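[1] Prediction below, plus the sequence it came from.
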Amino acid sequence: MATTTPGPDYAEQKAEASAQRDGLPRPVSSDTQSTALDTVRLWFSPTTVFTKAHVMGDVDPVQSTLPLSAYCFMTGFIDSISFSAVFVWCAFQTGNSVQLALALARLFEGPAGHRDTSFHIADKQALTSVLTFIAGAFIGRIGDRMGPKSRAWLFLGTMIQALFTMAAALAAWKSGQGSVADNRGDPAWTNALTFVALGFMSASMGLQGIMGKRVNTQFATTIVLTTVWCELMADPKLFRLNHRVISRDHKVIGILALFVGGFVGRALIDAIGSPGTLGIGCGMRVLIAAWWLVVPGKAGEKKKQVDV
């Protein structure tokens, strides 16, 4: 009897389990060639790409590896900008939430009359990031009406992320402030426009997170990888290095993409500053948005569209 990998009910795990029930898994080259051919056909068939049936159709989560990997890359890329300037993560809201809890606890520290009741700028920045992240994630609920896996929503939602990133770039540029802080007590961003930049960056990550979650793959939200790390270490097939294991391989791809994104983001900050780096990030998101339009759908859904 075939066994399935324990854990969340990801679409990729269903596909992997189904392949095992049918017999031996297909060779990696077979899956890769099929996906590549489907994508090439879409690129060279504009009449197909721009039809309503195609745009409103759902992508196949199993074949969404590349754009979701790009999402993970953008997480590291955007977070490198905010952390370098103010030591706040736009995507990782666990740390920001704990920081706000510590700020509240500070009000009760020491004897009455000698307590620190000021709201530190680092706490203000953490609060800005949390609130705007939630607002961005709430915008993602639009996808529930359009279809969370539809190409139309994945394109539109990613374009909204790009607009948020562009707004952050403009705000950071007009602020006239630096890009890299020397220590936590002396952030590079302190004026109102940099708070606006931080807010738009966090909103873009909140929207990306809920979009990634709705696709329901091994990449999870594409922004918080603590769970991905835990699931990777718990994967019973972790050391089956001579086999293709989707539940393991896609998690590794997501982690590496985030790492590379952080590295590239910091390298660009040192070369052209945070406004220019955010501008490049905006362009990347536009490319990812277009990418969603050519992600193939499931074979059964494609046949259904042809019959209609």
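    Nice, I can see it.
[2] contacts, neighbours, all on C-alpha from now
    Noted.
[3] How is residue 91 assigned, secondary-structure-wise?
    For residue 91, the assignment made with DSSP: H, G, I helix; E, B strand; the rest coil gives coil.
[4] Equivalent analysis for the one 4 residues further on, please.
    Counting by three-state DSSP, the backbone at residue 95 sits in helix.
[5] Apart from its neighbours in sequence, what residue is nearest it?
    Excluding the flanking residues, the one nearest residue 95 by CA to CA, 6 or more residues apart in numbering is residue 89, at 7.7 Å.
[6] ok, the one you found - contacts?
    79, 82-83, 95-96, 129 (CA atoms under 8 Å, 6 or more residues apart in numbering).
[7] could you say what helices and strands the helix or strand where residue 104 lies packs with?
    Element membership for residue 104 (DSSP states H and E) is helix 93-106. Judged by 3 or more CA pairs under 8 Å, 6 or more residues apart in numbering; DSSP states H and E, the packing partners of helix 93-106 are helix 121-139.
[8] in the helix it packs on, what counts as buried?
    122-123, 125-137, 139 (16 or more other CA atoms under 10 Å).
[9] Residue 172 and residue 197 touch, don't they?
    Yes. Between residue 172 and residue 197 there is a contact at 5.7 Å, judged by CA atoms under 8 Å.
[10] shared neighbours, these two?
    With CA under 8 Å, 6+ apart, residue 172 and residue 197 have no common neighbours.
[11] residue ranges for the strands of the protein, please.
    Using DSSP state E, no strands are found in the chain.
[12] dropping in the other structure now:
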Amino acid sequence: MDIRASSDDGTQWVSSDKTHHGAGKHSFRPILPPPPTMPRAAHSTPSPHAPDNNAHENLPDTTTADDPEKHPLPNHTSFWSRRSLLGPITKDHGDLPLLACCLVSGMVDAASFKNWGMFVGMQTGNTVILGLSTAGLPANPYAWLTTLVSVVCFLIGAFTTFRISKVITPEGPTRNRLWATSLFLIQALLILLSAALATPSNLIPQEPGNTSRLTLPDPRVIRNPRIVSLIPPLAFQSGIQIATSRLLGFNELPVNVITSTYCDIMGDFKLLATNNVRRDRRVGAVVLLLAGSIISGWMLRSRGGLMSVLWASGAIKLVTAGLYFFLAPAVKEELPKVME
């Protein structure tokens, strides 16, 4: 048993019970205070085996670095960046530029039929006229040439569009904003090229403007082989146009012909439904193509004649391409989820 005692100077003593020859005696020894701890020098080098208690102070704070709420990932991309220009766009409202193409088809085909007795977009009519030309009907010596050139250029335009689009955007034009817009821009430029060729007087044979309902067609126009000059660019862009409608996924908008559209309207079992987007597109295509032909007819009677129709048609497609380029919404990419 230990016994503690203190002296007058405050020193603490402790003794252990020891037995000498059967007698209990106590031997006291002083309790010494612990030696003072020397402060660690700031420039001292710690032992390589000693743990560093302050190591956590030198590590970067990663508690909130990956927290999307405190450090959100940037989701704003400049419109003129490569990612935006070559990035995907949604198909929302992609039918609007195609409806504008229906209006242009009515204008251009009405003008070509009025001046040259053939079409640049409606290849069904050209095929019939080509067949009639084998019997010398109608009274157009170059009907076989104009219709054949139109059909061939139309096919080349559609074929080229499908193949190039497959290489650039295998998943469809909407995967690349610039390419989707270029399809409409190329059409506009080809029509504007035709308008430029039709503007100089006596360069391309055409019916004169500023006529009345009683004015008869000039027979010298269709007897001039130079009428074929404007057909290749106009028919080529028509092929691009219908291929574009297929590539964008709007099969109910053939944009060039409306025979199948009439059939699809009558075959729609939801024809009278309140909400029927496909029906609305088909009816809109018919109305706009008819409106385009009406507009073209009155413009052909004006002083501008054929060139006014072509300049207006090219301008409509040029504006369509610009609006589609700037207003088509980009696909919103989902941010990656943070693993917990």
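    Received, thanks. All of these numbers come straight from a predicted model, not from anything done at the bench.
[13] could you show me where the helices are in the stretch 101-250 of the first structure, in order?
    121-139, 142-146, 151-175, 192-215, 226-234, 246-292 (DSSP state H, counting those that start in this stretch).
[14] Quick check: residue 169 of the first structure vs residue 130 of the first structure, distance?
    19 Å (CA to CA, to the nearest Å).
[15] Not counting sequence-adjacent ones, nearest residue to the corresponding residue of the first structure for residue 160 of the second structure?
    The alignment partner of residue 160 of the second structure in the first structure, by TM-score structural alignment, is residue 139. Using CA to CA, 6+ apart and skipping residues adjacent in sequence, the residue nearest residue 139 of the first structure is residue 207, 6.5 Å away.
[16] what do we get in the first structure for residue 120 of the second structure?
    Looks like residue 120 of the second structure aligns to residue 90 there (TM-score structural alignment).
[17] er, residue 106 of the second structure I mean
    Match for residue 106 of the second structure (TM-score structural alignment): residue 76.
[18] Then residue 82 of the second structure?
    Match for residue 82 of the second structure (TM-score structural alignment): residue 52.
[19] what does residue 332 of the second structure give?
    Aligned against the first structure - with TM-score structural alignment as the criterion - residue 332 of the second structure pairs with residue 302.
[20] One more: residue 277 of the second structure?
    Under the alignment (TM-score structural alignment), residue 277 of the second structure maps onto residue 246.
[21] Return the distance of that match relative to residue 185 of the first structure.
    The separation that residue 246 of the first structure has from residue 185 of the first structure, given CA to CA, amounts to 43 Å.
[22] quick one: which of these two has more around it?
    Taking other CA atoms under 10 Å, residue 246 of the first structure and residue 185 do not tie; residue 246 has more neighbours (17 against 12).
[23] Run a quick neighbour tally on the closest residue in space to residue 128 of the first structure that isn't next to it in sequence.
    The spatially closest residue to residue 128 of the first structure, leaving aside those adjacent along the chain, is residue 199, at 6.0 Å (CA to CA, 6+ apart). Residue 199 of the first structure has 28 neighbours, counted by other CA under 10 Å.
[24] Per the alignment, residue 199 of the first structure pairs with which residue of the second structure?
    That one, residue 199 of the first structure, aligns with residue 232 by TM-score structural alignment.
[25] Hmm, that match is touching residue 151, no?
    No. Counting by CA under 8 Å, residue 232 of the second structure does not reach residue 151; the two are 9.3 Å apart.
[26] which position in the first structure aligns with residue 250 of the second structure?
    Match for residue 250 of the second structure (TM-score structural alignment): residue 217.
[27] so how far is residue 202 of the first structure from that match?
    23 Å.
[28] Neighbour count: the two, which is higher?
    residue 202 (35 against 25).
[29] Contacts only, for the more buried one.
    Residue 202 of the first structure touches 90-91, 129-130, 132-133, 136, counting by CA under 8 Å, 6+ apart.
[30] which residue sits closest to the residue nearest the centre of the second structure in space, ignoring its chain neighbours?
    Geometric centre of the second structure, nearest residue: residue 89, 3.0 Å, by CA atoms, centre = their mean. Closest residue in space to residue 89 of the second structure, ignoring its immediate chain neighbours: residue 330 at 4.1 Å, by CA to CA, 6+ apart.
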